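*Asks:* Requesting a structural model of the entry that follows:
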Amino acid sequence: MKRFLSAFLISFYLIFNTIGLKCAFSQSNIYAQGIYTLSDFNTSKTSTFTIQNVSRTEHMYLFVFDENLGVVELLRLPPNSPKVDTVPIDPDYTILLIGKGELYLTPINA
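*Replies:* A predicted model of the protein is given here:
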């Protein structure tokens, strides 16, 4: 009986401990508040992106700055916003995300 109970508890622990694990090499397209460059999005050439605020309650702001820190684009995205395309973003641009939500960001294949 003790062996059965210990085997059951060990298997129970292993089953529920592996749920929710992510692969170490998986790449997520969801980004939170922060400062990013184009290399953070796994692309090194000028690219246009589709963005969407995927949080349910929080607004997000997206700023795109050029190399001289001039504002190229400013977007305010409400919660559960529809998908929006950005202006073409050069590799030397800086992207600033502000807000408590999360943005889903994917490059558009040209």
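*Asks:* From here on, just use CA atoms for contacts and neighbour counts.
*Replies:* OK.
*Asks:* Can you name the residues that contact the closest residue to Pro91 other than its chain neighbours?
*Replies:* Using C-alpha to C-alpha, 6 or more residues apart in numbering and skipping residues adjacent in sequence, the residue nearest Pro91 is Leu38, 5.3 Å away. Residues near Leu38 by C-alpha atoms under 8 Å, 6 or more residues apart in numbering: Ser44, Lys45, Ile89, Asp90, Pro91, Asp92, Tyr93, Thr94, Ile95.
*Asks:* Dump these into JSON lines; add neighbour count and secondary structure as well.
*Replies:* As requested, the contacts of Leu38 are exported to JSON lines (neighbours: other C-alpha atoms under 10 Å; DSSP: H, G, I helix; E, B strand; the rest coil):
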{"residue": "Ser44", "neighbour count": "13", "secondary structure": "coil"}
{"residue": "Lys45", "neighbour count": "13", "secondary structure": "coil"}
{"residue": "Ile89", "neighbour count": "21", "secondary structure": "strand"}
{"residue": "Asp90", "neighbour count": "18", "secondary structure": "coil"}
{"residue": "Pro91", "neighbour count": "16", "secondary structure": "coil"}
{"residue": "Asp92", "neighbour count": "16", "secondary structure": "coil"}
{"residue": "Tyr93", "neighbour count": "20", "secondary structure": "coil"}
{"residue": "Thr94", "neighbour count": "21", "secondary structure": "strand"}
{"residue": "Ile95", "neighbour count": "21", "secondary structure": "strand"}
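*Asks:* For the comparison step, fold the sequence that follows:
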Amino acid sequence: MKKFILLFSISILLLFNLTLSTFAANIFKEGVYKAADFNFESENTYSVQNISQKDNVYVLLFDENQLQMQAIRLGPQSKKYNLLPLKPDYRIVIVGNGDVFID
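*Replies:* So this is what the prediction gives:
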């Protein structure tokens, strides 16, 4: 019985760590990102959300010709906003001290 409890506890711990690291992989700080670097699929629709407690964030989307396609201002603890469909050459610019979750 002790072995079962130990194995079950270890399994739950590993599952929790795997889920946490998957979630953390989609959190971005201020910077310029290329959509191809994150394996975004062009046929999928993605959304952005500011998950920080007190900081505002601006999310800008540029196409392959550096033309601005979309601009979103996200307040603290914002709701999710849809991004335009992403192509591999698009750039995502995040300005501000907040944390942006993209899914």
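*Asks:* And the contacts of Leu38 of the first structure, which is closest to Pro78 of the first structure?
*Replies:* Ile95 (18.2 Å; C-alpha to C-alpha).
*Asks:* In the second structure, what residue corresponds to that closest one?
*Replies:* In the second structure, the residue paired with Ile95 of the first structure is Ile92, using TM-score structural alignment.
*Asks:* hang on, its match packs against Leu61?
*Replies:* Yes. In this structure, Ile92 of the second structure is within contact of Leu61 by C-alpha atoms under 8 Å, at 4.8 Å.
*Asks:* from the middle of its chain, how far away would stretch 16-28 of the second structure be?
*Replies:* 10 Å (C-alpha atoms, centre = their mean, to the nearest Å).
*Asks:* Which residues does the helix or strand Leu15 of the second structure falls within contact?
*Replies:* For Leu15 of the second structure, the element it lies in under DSSP states H and E is helix 2-24. Helix 2-24 of the second structure has contacts (C-alpha under 8 Å, 6+ apart) with no other residue.
*Asks:* average distance between the helix or strand following it and the first structure?
*Replies:* For helix 2-24 of the second structure, the following helix or strand on the C-terminal side (DSSP H and E) is strand 27-28. Strand 27-28 of the second structure, aligned to the first structure and superposed, deviates on average by 0.5 Å (mean C-alpha distance after the TM-score superposition for the first structure).
*Asks:* What residues in the first structure pair up with strand 27-28 of the second structure?
*Replies:* With TM-score structural alignment as the criterion, strand 27-28 of the second structure aligns to 30-31.
*Asks:* nearest spatial neighbour of the residue nearest the centre of the first structure, skipping sequence neighbours?
*Replies:* Geometric centre of the first structure, nearest residue: Ile30, 1.6 Å, by C-alpha atoms, centre = their mean. Nearest non-adjacent residue to Ile30 of the first structure, counting by C-alpha to C-alpha, 6+ apart: Tyr104, 4.4 Å away.
*Asks:* got a list of what the residue nearest to the centre of the first structure touches?
*Replies:* Glu102, Leu103, Tyr104, Leu105.
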